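how does the following fold in three dimensions:
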Amino acid sequence: MNISFSRLIAKVGLKRPGVAEGVGMLAGVVIDAVLADPRRGHPVALFGTAAAEVEKRVYGDGRARGVLHVALCVVPVALLGHAATRPGDPMVRAALSAAATWAVLGGTTLGREGAAMAELLEGGDLAGARERLPHLCGRDPSGLAVPELARATVESIAENTSDAVVAPLFWGAVAGVPGLLTYRAVNTLDAMVGHRNERYERFGWAAARLDDVANFVPARITGLLAALGAPLVGGSTRRAAAVLRGDGHRHPSPNAGRCEAAFAGALDRTLGGVNVYGTRVEHRPKMGEGPEPSVADIRRSVRLARAVGLAAAGLAVLAAVRGSRGRKG
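Here you go, the predicted structure:
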């Protein structure tokens, strides 16, 4: 039977809006799983370089300057994403969706960093683990012992499962390529300037608040999926859900607490405590009822994060495809 390529596309429904994007998102997830992040020339790193240049030109110790910085960095990215996915060849839309999804996802790299920390600590390489920790979070590792390094790693994996995996997939399902790119721009700016220190307390306010809004729903999806996945790491869904409900709101971040609480409950461990960021010391509330994380719990948290990521990918692709029904191409 001789079926032309264009007829095949029509047969599988790729011409419907949302289907091409959903297929592309699925391809992007697979590419991320195989290739992870490139060591050089990553699109997000290039955006960060550009954002830093904009910061040099507009910085001022005030919220208005911070709002301007966010607008100058985020709006062009959103417009670029919109322009790139105007109605056209469905194969091109699928390819662009795949490329954008791969560019914004960080789940595979997150898992590899967690595994690297576990390997270093399992081998007794405390100095190597301290040197590696900044790949995951901004805490000062110089004075951290093995238990604190394990806790920092588990907490970072929990939070970044939302930031690097669930949130971009959520916004990709909601708004396609513009959603993927815009979310990553917002999240990257928050990582760059959304800090509570003398330089960024006011200038970074807009980036931090916008990131809070962008992650509000994804963080709660992450918490729910982590609770549902608890049996995969020897935990209880009921216990994880209880910790999520009881402790998730106690974290100073409106979003990170949901992720960390769910992971704490799923792993049956207690997270939270004293965190040192340079000269700033934060006392985080305890979440969970079990012992503090051990080195073995790092690999468990990686397995849970991967399960959450796979579930989120499936839901995002399904939402994108189902959302195409009833819309005209």
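
make it CA atoms for all contacts and neighbour counts henceforth
OK.

the closest residue in space to T161 that isn't next to it in sequence: how many residues sit nearby?
Excluding its sequence neighbours, the residue lying closest to T161 (CA to CA, 6 or more residues apart in numbering) is A305, at 5.9 Å. Neighbour count for A305, taken as other CA atoms under 10 Å: 30.

isn't A305 up against A158?
Yes - taking CA atoms under 8 Å as the definition, A305 is a contact partner of A158 at 7.0 Å.

returning to that earlier point: just say helix, strand or coil for the residue nearest to T161.
helix (DSSP: H, G, I helix; E, B strand; the rest coil).

mind checking how far it is from V154?
10 Å (CA to CA, to the nearest Å).

what does P147 give?
11 Å.

and the two? Which one has more around it.
V154 (29 against 14).

tell me which element that one is part of?
Assigned by DSSP states H and E, V154 belongs to helix 146-161.

ditto for A185
helix 167-193.

check E198 too.
Per DSSP H and E: E198 is located in neither a helix nor a strand.

what is the neighbour count of it?
By other CA under 10 Å, neighbour count at E198 equals 9.

for the chain, what spans make up the strands?
274-277, 280-283 (DSSP state E).

so which of these is the most packed in?
Most buried of the strands of the chain by mean neighbour count (mean count of other CA atoms under 10 Å) is strand 274-277; its value is a mean of 14.

for that strand, packing partners?
strand 280-283 (3 or more CA pairs under 8 Å, 6 or more residues apart in numbering; DSSP states H and E).

contact partners of the strand it packs on?
Outside of strand 280-283, the residues that reach it under the criterion CA atoms under 8 Å, 6 or more residues apart in numbering are G272, G273, V274, N275, V276.

my read: V74 touches V186, true?
Yes - using CA under 8 Å, V74 is in contact with V186, at 6.6 Å.

give me the number of residues near L210?
19.

show me the contacts for it.
L210 sits in contact with V186, where contact means CA under 8 Å, 6+ apart.

next up, for comparison:
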Amino acid sequence: MLIADHALWLVVVAILFDAVIGDPDFIWRRLPHPVVWIGNTIGWLDRRLNREAWSPTQRQLAGVGTMVLLVTGAGVIGFVLDQLLRQSWGGVVVEGFLASVLLAQRSLYQHVARVRDAFSEGGLQAARAKVAMIVGRDPEQLDRAGVSRAAIESTAENFSDGIVAPLFWLALLGLPGLIAYKAINTADSMIGHRSLRHENFGWAAARLDDLVNLIPARCSGVLVALVAPVVQGSITTALRIMWRDAAHHRSPNAGWPESAMAGALGIALSGPRRYAEGEVNEPWLYPEARKEASANDIDRALNLFAAACLLQAIVYAALALLL
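Okay, the predicted model is just below:
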């Protein structure tokens, strides 16, 4: 069997490409990003199939049909690309580059680092402007600790659904699995929320996203916990807090990496926060820990993130060599 036939090697190549070059602006200034294509498709299906005149049941069924069409189309595109490229070493390199486009290791690090740097470069107001680019809550309501916690929580949550989950499905199902996952995740972000328009139509997108992130979210938490010593944290504490507090999060999945991050850093995360649609009174993760986070804690979270990404790469490389 050619090495190019092994999805684990494809994962390793994709990780390397994303770590080294990330999302090169010189390409995406000239071409639409694949996620933009996916988003445009979802928007078109939403306009065509989510009809206000239909009953809630009809709109829910239309949402199910939308996800069937979306996932099937994504899988077919991935399968065709995989069949065209998997026959040679050069093909696996090209396929690895294409896969890396749908990962967020380097870009997530850069976005969160900008929040950290903004504190020293422009103060709280500058940090609020930077954090508004990665979270949905109202930045004007956030003090220094609130901005710092928001950046850390975004690091943890996006480590799971922007890196660990895409790689999990790439390893399991190859390029079709990766593209299908990104289609599901993008649909959840666009139509999976409980607005008047999407409460029924987006039901399938939200439930499917919960399902495909079930295992990766828990793997993300374990990875974060295992690298806790990088920031003088305790593996045992991180695992204990994750196991105890993950279910307290509003999301069935985001609580796992976030609570592991809280335990590893020794700070409380989540808690009450304000979004554009109003205040949300969420319970704290690791409530007995300190709540006064700072730019230094963002830096520690980024060190955890980088170490967890490295550990994940080592695991996949080892599996590729051994299997």
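
between P147 and V154 of structure 1, what contacts are shared?
P293.

of V74 and V186 of structure 1, who's got more company?
Applying other CA under 10 Å to V74 of structure 1 and V186 shows that V186 carries more neighbours, namely 25 against 22.

so that one makes contact with D211?
Yes - counting by CA under 8 Å, V186 of structure 1 does reach D211; the two are 5.9 Å apart.

can you find the partner of the residue nearest to T161 of structure 1 in structure 2?
In structure 2, the residue paired with A305 of structure 1 according to TM-score structural alignment is F305.

repeat for G114 of structure 1
Using TM-score structural alignment, G114 of structure 1 pairs with V112 in structure 2.

burial count for that match?
V112 of structure 2, neighbours per other CA under 10 Å, totals 24.

give the contact list for it.
V112 of structure 2 neighbours (CA under 8 Å, 6+ apart): V131, I134, A151, I152, T155, I298, L302.

got a quick ChimeraX command for the buried subset of these?
Under the burial definition 16 or more other CA atoms under 10 Å, those of the contacts of V112 of structure 2 that qualify are selected in ChimeraX by:
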select :131,134,151,152,155,298,302
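
could you dump the contacts of V112 of structure 2 to TSV with distance to Q58 of structure 2?
Shown next, in TSV, are the contacts of V112 of structure 2 (distance: CA to CA, whole Å):
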residue	distance to Q58 of structure 2
V131	38
I134	34
A151	39
I152	40
T155	37
I298	45
L302	45
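
mind checking how far V213 of structure 1 is from G288 of structure 1?
With CA to CA as the criterion, V213 of structure 1 and G288 of structure 1 are 25 Å apart.

quick one: which of those two has more around it?
Legend: neighbour count by other CA under 10 Å for V213 of structure 1 and G288, higher for G288 (28 against 12).

surely the more buried one meets R258?
No - checked against CA under 8 Å, the pair G288 of structure 1 and R258 is beyond contact range at 11.7 Å.

any common contacting residues for the two?
With CA under 8 Å, 6+ apart as the test, G288 of structure 1 and R258 both reach D247.

tell me the buried residues in the helix holding A185 of structure 1?
167-193.

before we move on, back to that, among the contacts of strand 280-283 of structure 1, which one lies nearest to A264 of structure 1?
G272 (9.4 Å; CA to CA).

and that closest one, what's its match in structure 2?
Per TM-score structural alignment, G272 of structure 1 is aligned with S270.

likewise R151 of structure 1?
By TM-score structural alignment, R151 of structure 1 lines up with R149.

likewise for F216 of structure 1?
Per TM-score structural alignment, F216 of structure 1 is aligned with L214.

with V34 of structure 1 instead?
Under TM-score structural alignment, V34 of structure 1 pairs with V20 in structure 2.

for burial, what's the neighbour tally of the closest residue to that match other than its chain neighbours?
Nearest non-adjacent residue to V20 of structure 2, counting by CA to CA, 6+ apart: R106, 7.8 Å away. Neighbourhood size, R106 of structure 2 [other CA under 10 Å]: 18.

got a list of what R106 of structure 2 touches?
D18, A19, V20, I21, G22, D23.

filter these down to the ones in helices?
Under the assignment DSSP state H, those contribute D18, A19, V20, I21 to helices.

residues contacting the last one?
Right, the one you point to is I21 of structure 2. So I21 of structure 2 contacts R106 (CA under 8 Å, 6+ apart).

which residue ranges of the stretch 201-323 of structure 2 form helices?
203-212, 214-226, 235-245, 255-265, 295-322 (DSSP state H, counting those that start in this stretch).

V93 of structure 2 is nearest to which of those helices?
Judged by CA to CA, the one of those that comes nearest to V93 of structure 2 is helix 295-322, at 15.2 Å.

average distance between that closest one and structure 1?
Here the mean offset of helix 295-322 of structure 2 against structure 1 after fitting is 2.2 Å, by mean CA distance after the TM-score superposition for structure 1.

starting at the chain centroid, how far to that helix?
Relative to its chain's centre, helix 295-322 of structure 2 lies at 15 Å (CA atoms, centre = their mean, to the nearest Å).

which elements pack onto it?
helix 7-21, helix 105-131, helix 144-159, helix 214-226, helix 255-265.

now that helix and helix 105-131, what's the angle there?
Comparing the axes of helix 295-322 of structure 2 and helix 105-131 via axes from the mean of the first three to the mean of the last three CA atoms, to 10 degrees yields an angle of 160 degrees.

what's the angle between helix 295-322 of structure 2 and helix 144-159?
Computed with the same axes, to 10 degrees, the direction of helix 295-322 of structure 2 lies at 10 degrees from that of helix 144-159.
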